[in-house]
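Engineer: Pasting the sequence and the predicted coordinates here, then a few questions.
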Amino acid sequence: MFNGHESVVYAVEYSQFLIKNNIGNSNVICSGSSDNTIRFWDIRSDKNELFMIKGDEKKDNGIVCLKFIVLKNKDKTKNVTYDLNLCYGSNNGLIRIWG
């Protein structure tokens, strides 16, 4: 059980990638709620909350959907890197990319 949201949870998304953080590598899910927060959870180490994002109070009005996406980047030397980002949809119809 993951505790932390103060209202209804509308969306949960699993990241298929390991995320490096201050406690090492984590398998992560995130959850979006009508309390206008997105919370990131480590599913391997006692279900600790890793991070929280607060949505814009006036423009979001709650988080209703989430999706991890990988975006490809090229630098000037033609090296390709991949960045993990999170898209989320708000109750007011906005879609944002975080990452």
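Structural biologist: It's in.

Engineer: From here on, just use CA atoms for contacts and neighbour counts.
Structural biologist: Noted.

Engineer: OK, contacts around Ala11?
Structural biologist: Residues in contact with Ala11 (CA atoms under 8 Å, 6 or more residues apart in numbering) are 31-33, 63-66.

Engineer: Rebuild the residues you listed as CSV, extending it with neighbour count, secondary structure and distance to Leu18.
Structural biologist: Listed next are the contacts of Ala11 as CSV, based on neighbours: other CA atoms under 10 Å; DSSP: H, G, I helix; E, B strand; the rest coil; distance: CA to CA, whole Å:
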residue, neighbour count, secondary structure, distance to Leu18
Ser31, 22, strand, 17
Gly32, 30, strand, 20
Ser33, 24, strand, 23
Ile63, 28, strand, 24
Val64, 23, strand, 24
Cys65, 20, strand, 21
Leu66, 23, strand, 18
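
Engineer: Pasting the second one now:
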Amino acid sequence: MNTILSGSNDKSVRLWDIRSGKQIQVFNGHINLVYDVEYSPFIIKNSNGISNVICSGSEDNTIRFWDIRSNKHELYIIESEKTDRGIFCLKFIALKKKEKRNNVTYDLNLCYGSNNGPIRIWG
């Protein structure tokens, strides 16, 4: 993958081509500045085939998931606690399950840090 993501004070998430330095896509929907962006391990099937998913964390207390091929709408929104006062960092981690189910030994979780201090795990 020859792309890089950026979050901005203008409330947008942007996808850039590393080789050309040109913007490929812009994702709008946050209502406050975007502190962190992350490539997610998820992929989706849509009318254009298979597409990767990215996510972004904002001072608006939301984490938004985006289809990398479309900037029309968010795929999903997580709203954090109002006391968090913004999402400042995101990281996908695999945590070992206590019991092996369906031949799967790990759960994929999204961890995020807030301006108020707590680190939360979603998944």
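Structural biologist: Received it, and whenever you're ready, just let me know what you need. Owing to the predicted nature of the structure, the values given are computational and were not obtained by experimental measurement.

Engineer: ok, for the aligned partner of Ile38 of structure 1 in structure 2, nearest residue in space, not its chain neighbours?
Structural biologist: Matched by TM-score structural alignment, Ile38 of structure 1 corresponds to Ile63 in structure 2. Nearest in space to Ile63 of structure 2, with sequence neighbours left out and distances taken as CA to CA, 6 or more residues apart in numbering, is Gly57 at 4.5 Å.

Engineer: Check whether the one you found really touches Arg64, as I assumed.
Structural biologist: Yes. Contact criterion CA atoms under 8 Å: Gly57 of structure 2 and Arg64 qualify, at 6.7 Å.

Engineer: tell me, what residue is most central in structure 2?
Structural biologist: Structure 2 has Cys55 as the residue nearest its centroid, 1.3 Å off, counting by CA atoms, centre = their mean.

Engineer: gap between that one and Thr105 of structure 2?
Structural biologist: 24 Å (CA to CA, to the nearest Å).

Engineer: do Gly86 of structure 2 as well
Structural biologist: 32 Å.

Engineer: between those two, who's got more neighbours?
Structural biologist: More crowded of Gly86 of structure 2 and Thr105, by other CA atoms under 10 Å: Gly86, with 24 against 13.

Engineer: residues contacting the more buried one?
Structural biologist: 57-62, 114-116.

Engineer: can you check Phe27 of structure 2 too?
Structural biologist: 12-14, 66, 71-72.

Engineer: cool, Arg96 of structure 1 as well?
Structural biologist: 87-89.
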